[in-house]
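Visitor: have a look; sequence and predicted model below, questions after that.
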Amino acid sequence: SGGLIAIAVTIFLNYPIDWTFLNRTYTFSSFLGMALAYAIDRQHRENYLQNCIIELNQLEMSKQSEQLELLSQLDSLTGLANRRHLSEVLEQQWRISLRYQMPVSILMVDIDFFKEYNDHLGHLAGDLCLQKIAHELKNLTSRSNDLAARYGGEEFLLLFPMLNEDQIELLAKKLMQRILNLALPHPASPISAAVTVSIGAATVIPQELDTIPAFIQRADEALYHAKSSGRNQYCMSKKAAA
């Protein structure tokens, strides 16, 4: 381009030009242009790499944040939802059931004579027992909106949106059979040679005056009835929510 401009100047302006000087100037300007182009390209590449590194760091931080959030929702021993996360999900599903007048059901599950199990076999065996039962509970809550949570100690709560009383009763029976199929020896149990569970079930189509604590209380009372009636059984709550 510089050479063409010089020729144009020479022809149209009748201006004599030193071609040796032009050649040296052209050569110098070419090297200068290449150097500038290299410097600009290098800067662009460095900026691109820095942006990539920043983006990767942001993705990594986002993944770590998600992992921390997930860990904050789980019980560390069983891998099930913890009580705080259960409260959040139950509140959400309760509002949906209230709005669309759909049933919501829960199972409150308690391991029979778990203290005696720990005393006889030790806490490591007790932890392993909790983990195996938690695995069965998680498999039972297979739908996307279902949730299995550790409610406290050897007690668990399972949430099943959009299931009615007949359906939740079938799940209670299925769960009891799955626990029996584990065949976990319980030498300290007065009712069975293997670990068993007692279950209290409750179903409700929420109304404006109903409350979640009253709903959970229904399942807890049904569980108490199952335990006081000999354990290794389930009980369905028939009482209307308060």
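Guide: Received it, and whenever you're ready, just let me know what you need.

Visitor: contacts, neighbours, all on C-alpha from now
Guide: Fine.

Visitor: top helix in this protein by residue count?
Guide: helix 19-72 (DSSP state H).

Visitor: what's the next secondary structure element after it?
Guide: helix 83-100 (DSSP states H and E).

Visitor: report the angle between the longest helix of the chain and helix 83-100.
Guide: On the basis of axes from the mean of the first three to the mean of the last three Cα atoms, to 10 degrees, helix 19-72 is oriented at 90 degrees to helix 83-100.

Visitor: chain center to helix 19-72: distance?
Guide: Counting by Cα atoms, centre = their mean, to the nearest Å, helix 19-72 is centred 38 Å from the centre of its parent chain.

Visitor: presented hereafter is structure B, for comparison with structure A:
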Amino acid sequence: MQDELYLIKEAEVGSRQIGLAKVVVTLLLLSAAIATPLAMVPLVPIPGYMSAFGIAMIIINIILGALLFAKGLIESKERTIRLGTAYFFVTVIFIPLIAAFPGGLMTAPIIGTTSSAVWLWCYWHTGFGLLIIRYALSSDDVAGTATSVRTSIIATIAVVVLLTLSATIGLPYMPAVFSNGKNFFDDSTLVIPALVFGVNLIALLCVMRMRDSKPEQLWVMVGMFAACIDIWLTLYGGSRFSLGWYFAKITSLFTSLVVLISQLYGITRLYNSIAGANKILMTQANQDGLTALSNRRCFDQVLEIEWNRARRDKRSLALLMIDVDFFKKYNDSYGHLAGDDCLRKIANHMLAVINRPGDVAARYGGEEFVVILPNTDASGARLVGERLLYNLSQTAIPHAQNLPSGLVTLSIGVSAMVPGAGSNTTMLALAADKALYEAKEHGRNQIRTAAPESIAPMPPAFLLS
């Protein structure tokens, strides 16, 4: 069971994921190399492109941020919460960014001027890069808490409000950008894009130096490659609606999308592992550990289900109650280990004589067994019992204290009935128990079938040992 629970832990990065990441990074670098010479080529403005792009970024990043916050709380990892903060920051800052972009939601900017969108773009990439650096440099041993998540959310919103104010109300105090209405930066403001690109490049290097070999780190690194390419093509394209500008927006989506996909893939793997572990737990909860037959709990559940089905279909339900003759003497003579082995052999014979999917053999307790036979009358159930006795006799397990045969034998009680009004499973079980008692009284190693008129409420019979 410990091995199964281990599967529930987050998987290490496999060679296939590393290979896929290398392919993705290679394609990103090749596409950037091809797009760079063409980045300044002007293209036709697409109405609603920025608003569609912005809404997509908000949706992707809010989902990703929420997943990482939840993961950080569940695993108690402050580092994961900090990663979630980075993507939540992108979500929040995109709200004023779309509002400031001309043509984003309306023809003219809703807040600030066209230069405000440029500054908010700078804040977006710089803030995201800094938060990724903070994530990469943080210790994996620091516990994450709900307070940490709340603090991160409040602080992020507060910072974005201040940045938005500086990009709108504070524009007169900021360096002039987009001054010619065409290019984002000129020679006097090149230090700004250099700083933005430098922060994200440092963030990429920090993630690459992380020692944890987990899918999270791998795909954040791939995302940072995309972020650097995004910044590079935006700046090299120089203006809105250029080929580089359009291409950069695609890589912006890719920055978050690869991490989101990796998280969803990880959740799917964890769900699959949990489902598998749950099946094992359910099997263990319903299975006898010694014989691998169903246990008493499972027997009670199945008997109730089959009883209701038989009553609905007006079909007979049969029950065999089985007891190993003089089993206490067997244990005293041969030891408990031999006794356990004997019970396992009997269980295997029981499984061999029930062939239908609905038939259930269970260990009732100690050396007692039961068999549920749906859609079976008393004669059919007796045939199953006779096959069990015959197969066991052929195995010839020695039992010196069980005379006159000197072998391990069984006593079997059979009952069968069509459930009707006023009847219940207790009547069926008590009738089989009484028939078993009769088999013991009449010499053991035999089958006794309960008479139909005997299937009625009665005090429980005590089995002979």
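Guide: Alright, I've got the coordinates. As the structure is a computational prediction, the values presented were derived from the model and not from experiment.

Visitor: which helices and strands sit right next to the longest helix of structure 1?
Guide: helix 2-13 (3 or more Cα pairs under 8 Å, 6 or more residues apart in numbering; DSSP states H and E).

Visitor: from Thr283 of structure 2, how far off is Leu5 of structure 2?
Guide: Leu5 of structure 2 sits 15 Å away from Thr283 of structure 2, taking Cα to Cα, to the nearest Å as the criterion.

Visitor: the strands in the stretch 301-450 of structure 2, which residues?
Guide: 317-324, 360-365, 368-374, 410-417, 447-449 (DSSP state E, counting those that start in this stretch).

Visitor: so which residue is smack in the middle of structure 2?
Guide: Tyr271 (1.3 Å; Cα atoms, centre = their mean).

Visitor: can you show me the helices along the stretch 51-200 of structure 2?
Guide: All helices of the stretch 51-200 of structure 2, identified by DSSP state H, counting those that start in this stretch, fall at 78-100, 114-137, 146-168, 191-208.

Visitor: which of those is buried the deepest?
Guide: helix 78-100 (a mean of 24; mean count of other Cα atoms under 10 Å).

Visitor: could you list every helix and strand in contact with it?
Guide: helix 49-75, helix 114-137, helix 146-168.

Visitor: out of those helices, the one nearest Ala450 of structure 2 is which?
Guide: Ala450 of structure 2 sits nearest to helix 49-75 of all those, at 57.2 Å, using Cα to Cα.

Visitor: okay, buried residues for that closest one please.
Guide: Buried residues in helix 49-75 of structure 2, defined by neighbour count with 16 or more other Cα atoms under 10 Å: 50-51, 53-55, 57-58, 60-73.

Visitor: what does that helix correspond to over in structure 1?
Guide: Under TM-score structural alignment, helix 49-75 of structure 2 corresponds to no residues of structure 1.

Visitor: can you check what angle separates that helix from helix 243-286?
Guide: 30 degrees.

Visitor: run the chain-centre distance for helix 49-75 of structure 2.
Guide: 20 Å.

Visitor: from the contact counts, what lies against that helix?
Guide: By 3+ Cα pairs under 8 Å, 6+ apart, helix 49-75 of structure 2 packs against helix 78-100, helix 243-286.

Visitor: how about JSON lines for those helices, with distance to Val44 of structure 2 added?
Guide: Shown next, in JSON lines, are the helices and strands packed on helix 49-75 of structure 2 (distance: least, Cα to Cα, whole Å):
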{"stretch": "helix 78-100", "distance to Val44 of structure 2": "20"}
{"stretch": "helix 243-286", "distance to Val44 of structure 2": "9"}
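
Visitor: fine by me, we can end here.
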